[in-house]
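sequence and predicted structure are below.
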Amino acid sequence: SWGLVSEVVEAEALAQHAAEAAGRLAAMPTRAIGMTKRLLEAAGSSGLEDQLEREAESQAVATRSEDFAEGVAAFLEKREPKFKGS
């Protein structure tokens, strides 16, 4: 655990806030988020060279994904991306 707090909400608002946060996460490129999580988890027990190699490999995989292409297209077209997790 990193022991980080990003927000504090009233108990009555917690369920709604959690549902909104889940919706935002679900709209993100889930495959890339998963890769990022794995990189962060490995960072604490890896040397710099190993971590840089892992990151380069992950970037190579991510840039070949449909979600990457969608993100670039959405940016260029000035619209919200519609990620599929692929």
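Yes, it's here. Residues are numbered from 1 along each chain as shown.

drop to CA atoms for contacts and neighbour counts, all remaining ones
Fine.

got a list of contacts for whatever helix or strand A56 lives in?
If you go by DSSP states H and E, A56 is part of helix 48-62. For helix 48-62, the surrounding residues in contact (CA atoms under 8 Å, 6 or more residues apart in numbering) are A32, M35, L39, A42, A43, F68.

okay, one more to line up with it:
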Amino acid sequence: MITKEQVEHIGWLARVNIDEEDAFEFASELSTVLDYFGQLDEVDTSDVKPTYHVADVINVFREDKPTGSLKQNDVLANAEEVQEGYIKTPKII
């Protein structure tokens, strides 16, 4: 059973102000949730494979192969403003 003091401590850790009346209500609700977890702990899952994803997903990443890059002139052709061979952007502070 979660106590009112434990709820207040959790609220303090989360930087949430909890009234005394709400603390009693939250303590009851949290205790109910933890009781459900206790029921789950009693279930025998020794023959159940761990499920990491609901669908059988395999690595879909392609092998990283270096390829040629665009030529500087082709890239700069799309830029609004160019300065000394670079794309000029607004100064952000």
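Nice, thanks for sending it over. Everything numeric here is computed off the predicted structure, so don't read it as measured data.

assuming the best superposition, what's their TM-score?
Laid over one another, the chains give 0.29 as their TM-score (TM-score structural alignment, normalised by the length of the first structure), with 34 aligned residues with a CA RMSD of 3.3 Å.

re the thing from before, list the buried ones in the following helix or strand past the helix holding A56 of the first structure?
As assigned by DSSP H and E, the chain's next helix or strand after helix 48-62 of the first structure is helix 66-76. Using 16 or more other CA atoms under 10 Å as the burial criterion, the residues of helix 66-76 of the first structure that qualify are D67, F68, E70, G71.

could you measure from F37 of the second structure over to D74 of the second structure?
According to CA to CA, to the nearest Å, F37 of the second structure and D74 of the second structure sit 60 Å apart.

sorry, back to before: make JSON lines out of the buried residues of helix 66-76 of the first structure and add distance to Q16 of the first structure.
Below are these laid out as JSON lines (distance: CA to CA, whole Å):
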{"residue": "D67", "distance to Q16 of the first structure": "28"}
{"residue": "F68", "distance to Q16 of the first structure": "30"}
{"residue": "E70", "distance to Q16 of the first structure": "29"}
{"residue": "G71", "distance to Q16 of the first structure": "28"}
